[in-house]
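S.K.: this one's sequence-less:
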């Protein structure tokens, strides 16, 4: 006896048809279990209902019950077609009793499942005539239904179009159905787009369903809970794991690039394991941190940036991206205020994968490939370098000795400092086969990369688990560098009666082999050395030893150490062991109340061991000593032991009163952290054989201890009327050990409102508009990222004389400020969300305006106090901007595609600065002032002279403002203040690091078993301080140069392109002074990822005895379109300094990565 029924889910006037056919009680039981899973989270069965209806259709009554209870109704439209009209008048009556009254004398009955109500006929309906008529021509068809990732779909409705005949897929996603040979099958499943396919007499038909485009019921994780997307009144961006799968990234943050409007994700450093810089709606602080708060599975992480290397400031470094299910970014104050004092820079919520129950499912996901530097800079070859070096020496000689004879045959009679080294003469003569070293090729390599993850997912009705293990091995594109990660994860969730409980356990161990880049080392960077050293020098001597050749006194010096030797001889290893654990217990009691206690512990142990051997010469600096001073072997060992724990108690309420729906949250949390540090330095190593500290003599050592604590109270109230008028209010109180005793507590409220306009009577029947929501919010958040003891007067070591003896002691080093309080950000946000054509097209736009006030600044104090400055709350910064995103999905025949795009603007402006409003001037890596922070301008604007070309002739020199040493061929500067001379008073703002707008675009397409994805992102309208131009564009003969130097000014008759100055061993005309010559447009468009995939067909899977498998090729950073001359337009050598951003000197370049991967499950 067959049981045939069509299920329909009704939600706010929108129907999604779902058909199931059952041939046995076993299949029926399977479907019921599926429905229980799909409708998780509905209201309790004893909910009360209020109805007053007279002669109303049963469907309208069901809609009203749905709005009050949250239950979904599953039924056959045809079944209700001839239903009797309902007349009922009840008030606060249990749901079951209301259902009995509504279904009295009807030809159907109902069954209340756990979270849905199934309406079924009282008698089995007959087969349709069309099916009976065609049965003589019937064929039996079988197949399997999977999702876009190859996962099995259980309980999919498979219906013969135009009839009620159908079936549902079994536990393996398979179905069997007898239908007419020319029949059309409709495949439908809750949450997925329905597909109709002609069978054409086939006996086998496999189908892949795509996720439903309709997004109203999407669940979004917010602070301390989750919400339906349509009910959110704040600004929250979401990225799911499926959106970024198969990208060759070592951290989940790298895959966020270009995905969320208003969230700028920069990769300033390409070193393996290095941190991304995430900026949510601009830069809000001058002296405090600007990183968002990271929360993993409810545990707020600490961002420890006090270690000697910025590598460890990345809290996602130890997290396997494959374990992450979704990531949400809370952008506005109403969303982030629930985190109070840590919400000003946004909040990043990371949710890891959970067990789904059922039979154990094993999954492997891995890839292997190669990496190469994204590009090489176009530098002079050895012959060009020799030409410019000799020309520079000659020009300097001519300036120093007017009328000097520049004939090189008289070279030996010149002063030593103006002699041309003998090594250059063969190059000038054009001899072949001379040394022509490409130092970029010498330090860069094609590096291997592999990543492997094995996971198992399953469980019982009461216990569910997700367990995984990961191994990552990434060699760096610079020789000597690399990163390895070993990590695991165990996520367990259980339920027993009214109790729910769970635990997450995540151990990890990483090894990072570091090399000298940026400004981590005083003796220079491997990259800057490779760009600077002349190509006339060899990497190795004839005997195989490293070449450290430099000839002081011959008129040229490299002032750099062999970068290959620096990379391979120096040992610098950073290791990190981490255990991130958290557990929770929930208990549901009374009516609609749930208490939850959670405890999280984050244990981190860092250790960095460094050794500089005896065979690596020192760079004694810019002087006659040059390179080659004897080396002093040095070993250091630095460690940090960090333990951070957080305990949270929350009470949640969810209830409905007629058309009024209310939810509330109360919470009390505490968090503490302790950091123990140790440092040791050893020298006087007799040999390089023993490189640990016991091989030398300890010359320095110290230990440190630092603590902080936070205690918080929080509350949130959410209300809606008919799910159409939305209101939310939040408040959090934080007490912190970091702030002064007069301001230990801060209060952070927010309020937001929304209106679902599309649910109004005048729009709800629109066939085009599926969603129209207006929203607005205002709230207050704080910034917690300051030193632990900033409000205290600190003591430091000091010696004093007592009785003629020098005695150790302590003295104050900073003045206390007991009134030090939080930096606070007040943000207003308003936005609109719209959906069209069943949400196939979704649009969202937001405008925000935020003001950060009580900014922390060091303010001058009277010298009579004994101190120069004191940290005070003085200053204000404004950020405002627009955000826009659009998503479109559509199917055309066998083609399935989606397009997601976003664009955002941000304008940063300093509003207040201290009592006098005086600008803050900041030095750059050049040692001179390069930055200014002043009222009305962005933080850390570039500050220098404006280059206005080249002084082309003596005639021009006599008619323009110049410096005291200017001559033809030198830089020409703009006279900003009009005093007819060029000096420091002509400095002005010449750029900034804040883009006019950022954007991202993601394309996804699928045809049959093939799929493709493309991600493009970029930034426009910002500048970079390219300090490499200062050194490798200075034409002094001691550094190599860009090939643009060949267009230099040589004489009035041969002026070059009018932008490149004369080559001169002794620079004149202030060419080395910081100016717009060193500032470049950083605008770029980057093809971030291209992925091509192929899902194996069923017959191959059967042979392999696996459920699904997919092969893919992925390219990361394959192309970048930019005018910037450096390696990476996202560069920022000083990510921790807000006052001096956007500087590029010796940075580790990005890699372009190509991998082949496979994922399969069984």
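M.R.: Looks like it came in fine. Source: prediction; values computed, not measured. Residues are numbered from 1 along each chain as shown.

S.K.: hey, let's count contacts and neighbours off CA atoms from now on
M.R.: Will do.

S.K.: buried set for the longest helix along the chain?
M.R.: The longest helix of the chain (DSSP state H) is helix 382-400. Residues of helix 382-400 classed as buried: 382-398 (neighbour count, 16 or more other C-alpha atoms under 10 Å).

S.K.: contacts for stretch 87-96, please.
M.R.: 45-56, 98, 101-102 (C-alpha atoms under 8 Å, 6 or more residues apart in numbering).

S.K.: return the distance of the longest helix of the chain from the chain's centre.
M.R.: 47 Å (C-alpha atoms, centre = their mean, to the nearest Å).

S.K.: output the contacting helices and strands for that helix.
M.R.: In terms of contacts (3 or more C-alpha pairs under 8 Å, 6 or more residues apart in numbering; DSSP states H and E), helix 382-400 is packed against helix 425-428.

S.K.: may I see the buried residues of the helix it packs on?
M.R.: The neighbour-count criterion (16+ other C-alpha under 10 Å) identifies residue 427 as the buried residues of helix 425-428.

S.K.: tell me what it is packed against?
M.R.: Contacting helix 425-428 under the criterion 3+ C-alpha pairs under 8 Å, 6+ apart are the following elements: helix 382-400.

S.K.: who touches the helix it packs on?
M.R.: Residues contacting helix 382-400 (C-alpha under 8 Å, 6+ apart): 404, 406, 418-420, 424, 427-428, 430, 435-437, 534-536, 555, 1035-1038, 1040-1041, 1046, 1063-1066.

S.K.: one more time with 7 Å, if that's ok
M.R.: Contact partners of helix 382-400, identified using C-alpha atoms under 7 Å, 6 or more residues apart in numbering, comprise 404, 406, 418, 420, 424, 427-428, 436, 534-536, 1035-1037, 1040, 1063-1066.

S.K.: let's bring in a second one:
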């Protein structure tokens, strides 16, 4: 009996001990750096569980429930990771992380459907973080990427607020289909091209409604391994924009205020009145024509002593910017939030009240259950952008005659004539409004549930809506009253809506000594609905009524409608053996409503592999200076469906066909046999880290082959249609070399100097085009040449008898036509890139960034279309014109006649090799300077931090190009401005 009692007691004690060992505990702690600085945002994961959390701004962390004992893995970018043990007795941890030199170990890269450590990625993904974006005084996120990503060419269309951008990643891969990357904001597709019904000045980019200060990071996915999981949508690359999210901790308030000013970087020196009148008189003398009031009012009717600087009047103003943002964030380890509101205003350099006003707000909520099995992330953003501009870019009027009548009368009204002679008043354009009002809403919800230890379910849903209301008008006040004009206006509305739903299953398996295997399976359903209306109204007799459609005498309405459907299934298998051998396999089956019933689905996929050879023992032992080394390669197939909707259907449009009755007539032939374009991508890359990663080098070669081209193929006239869309077995190659370099040159206790650079060599060419010589494209594309190839005449100098430009008659038939064209190269850059140097000393920060390109461009003067000697002002450089006393001049003789050899040569010089010049440049793209007040200084104020900053964009451009801007190369478009901004940041 006594033995039995003892046994029962011992068993009870063992059971109690076992039960106590299984009771969850509350685990807390603090995380600091070696010098005692709290580390905010560090990641902590309890080993062999899915329990994780992050530290707040004071370095504190909490696990509400944790196993009674175990280990916790702690990682933070730039610091050496640690694994710390804990138990019931040691449940309040004090953890110190030591910094390491520029490590790749813990840098997380967003790959869209998954994230991966930079060290372990097999694809090519470039990342631009929030700090880099914040250092630039820009209103569009794309402007923050210029020159900073290898292989990515971004060109700003103009210097107007809300400007559009041309974006091309690794070259042009299609003859006629779209070549823009796929843009995703928090996983939801977002339009990058203007959705306005009428766009005359290219200043309504939807991305301009996104506040750059709300962006956490931008990832650019390039190769097949990175983009194939997006299937056809990623054929031209993928740009992922991730907005900022809340972090656990006490409520933090961040206030950012800035103001700036901008002007054109450089102007074109035009002739003054004396030089201009000399040109005009000489032109009449050369043409042997006597000036009269009718053909030369500038010589005979207008004040010849008046000298007006129209370039300065029209584009010489100062643009101003104002920016204010308030951001609140905080929460518990289980639920965190972030809320921001922003106001941004930017004016133009034009006279008058024009510019952009933007207001936006963003909300993010993160929640996870106490056992970390369920997670929810909600993000929503709403923005209103009002862009008040003119119908035309005033830069197009800088050639106004310098002794023209003054634009305004003493009463402030436009003047249209002087001494009985009418003239075109350039400031009439300031009476022609072109207003855009853009409303943008985007939101997404990501729900996850840990069903099993290795199995996680996830559902991502998203919605994006962009609407544009546009009003343009030409009132009576903007027209010469001598013709009894009436006003006319255009009213446009366009609505674009996209929804997505993507369920996913993520399974991970620890094979122990055989490595780790992870698998992802998912599906995509996407719909994009577009609706537009356009009303052209005319016959207004009172400018006060021009905003009313009902007041117009005549109204011509049109409307448009499109409904696009896309669906796909995708899978990813990733194998990781000791973080040394990595294999990534992706596959996707896409379906698109833009193809006929039998061609809607296609299969795409990619294989990526990497070998981290620096993990080999022999490498570590023999090459101690090599801290990191990886060879990776990928190959895959993607598609492209960036064509208009309903192209495979036969369609009809309405027409007033008979006796004023509306009828229908066909405008497109039925063809359901065309299918997806294909893009085969190959890449090989070498990554090296030297001297504890203080030097990092990445060199990658890529070759993309695009085939099965979708083109508009010409048809014989007897068919009743000019063309039909079909596939053509043409192949386009884009190949290149990308080099990236990051170094930490000096690193001390108080001073750090680092350098970052990227360089891209790229080439585009047409490899195959069956039947090209007999097609309508025979004079446009050439085998072995770039798609953007230039062709034209060979310029041989100035004829010493006529004073006109002359060109080589290639075939000797005595005529100059397209048969005499030569291939003149391409404007595609031969190489391009950027480099920056960053200096940090105590609280001071300085970053200097240069952008450069080696390229050709169109000459300012040879590329102009005007007749030099007509009633238009011209650049002062044209004073070097041919005359009997100046036979070696650069430019032909003056003439104002629409006939004769000089006029004949005028359009030909634009199409010659003389007009193709060196447009290479090195631009001081961005300078950012800031000073953060010391903790001792701000401690008395109650603030957590305070910083003042000075930022500048487009400060200096070194180039042989004589035009306004070597990047945009447009003589009649406002170039990107030089902007300088001063700011203040306060954090409570």
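M.R.: Cool, got the structure. Everything quoted here is computed from the prediction, not taken from an experiment.

S.K.: can you tell me the SS state at the residue mapped onto residue 1000 of structure 1 from structure 2?
M.R.: Using TM-score structural alignment, the partner of residue 1000 of structure 1 in structure 2 is residue 834. What DSSP: H, G, I helix; E, B strand; the rest coil gives for residue 834 of structure 2 is strand.

S.K.: what number of residues lie near residue 834 of structure 2?
M.R.: Neighbour count for residue 834 of structure 2, taken as other C-alpha atoms under 10 Å: 24.

S.K.: correct me if wrong: it contacts residue 757.
M.R.: Yes. With contacts defined as C-alpha atoms under 7 Å, residue 834 of structure 2 counts as touching residue 757 at a distance of 5.6 Å.

S.K.: which residues in the stretch 151-300 of structure 2 form helices?
M.R.: Along the stretch 151-300 of structure 2, the stretches classed as helices by DSSP state H, counting those that start in this stretch are 224-227, 273-287, 297-300.

S.K.: oh, that last question was meant for structure 1, not what I typed.
M.R.: Counting by DSSP H, structure 1 has helices at residues 25-38, 58-69, 77-80, 95-102, 129-134, 333-336, 382-400, 425-428, 439-443, 526-532, 563-569, 954-957, 1028-1032, 1098-1104.

S.K.: and among these, the most buried is which?
M.R.: Among the helices of structure 1, helix 333-336 has the highest mean neighbour count (mean count of other C-alpha atoms under 10 Å), at a mean of 32.

S.K.: and that one, how far out from the chain's middle?
M.R.: In this view, helix 333-336 of structure 1 has its centroid 19 Å away from the chain centroid, taken as C-alpha atoms, centre = their mean.

S.K.: that helix against structure 2, how far on average?
M.R.: For helix 333-336 of structure 1, the mean distance to aligned residues of structure 2 following superposition is 1.0 Å (mean C-alpha distance after the TM-score superposition for structure 1).

S.K.: what range does that helix cover in structure 2?
M.R.: Structural correspondence for helix 333-336 of structure 1: residues 224-227 of structure 2, per TM-score structural alignment.

S.K.: chain center to stretch 750-769 of structure 2: distance?
M.R.: Averaging C-alpha positions (C-alpha atoms, centre = their mean) puts stretch 750-769 of structure 2 17 Å from its chain's average.

S.K.: the match of residue 1000 of structure 1 and residue 856 of structure 2: what is the separation?
M.R.: As for residue 834 of structure 2, its distance to residue 856 of structure 2 is 18 Å (criterion: C-alpha to C-alpha, to the nearest Å).

S.K.: quick check, central residue of structure 2?
M.R.: The residue lying closest to the centre of structure 2 (C-alpha atoms, centre = their mean) is residue 142, at 3.3 Å.

S.K.: kindly state which residue of structure 1 is aligned to that one.
M.R.: Matched by TM-score structural alignment, residue 142 of structure 2 corresponds to residue 253 in structure 1.

S.K.: now swap in residue 586 of structure 2 and tell me
M.R.: Counting by TM-score structural alignment, residue 586 of structure 2 corresponds to residue 730 in structure 1.

S.K.: and what of residue 676 of structure 2?
M.R.: With TM-score structural alignment as the criterion, residue 676 of structure 2 matches residue 822.

S.K.: check residue 577 of structure 2 too.
M.R.: Checking TM-score structural alignment: residue 577 of structure 2 goes with residue 721.

S.K.: so who does the closest residue to that match other than its chain neighbours touch?
M.R.: Nearest residue to residue 721 of structure 1 in three dimensions, chain neighbours excluded: residue 660, at 4.7 Å (C-alpha to C-alpha, 6 or more residues apart in numbering). With contact set as C-alpha under 7 Å, 6+ apart, residue 660 of structure 1 has these partners: 720, 721, 722.

S.K.: just the residues you listed now: which is nearest residue 911 of structure 1?
M.R.: Nearest to residue 911 of structure 1 among those is residue 720, at 38.0 Å by C-alpha to C-alpha.

S.K.: isn't that closest one right next to residue 729, touching?
M.R.: No. Counting by C-alpha under 7 Å, residue 720 of structure 1 stays clear of residue 729, with 12.0 Å between them.
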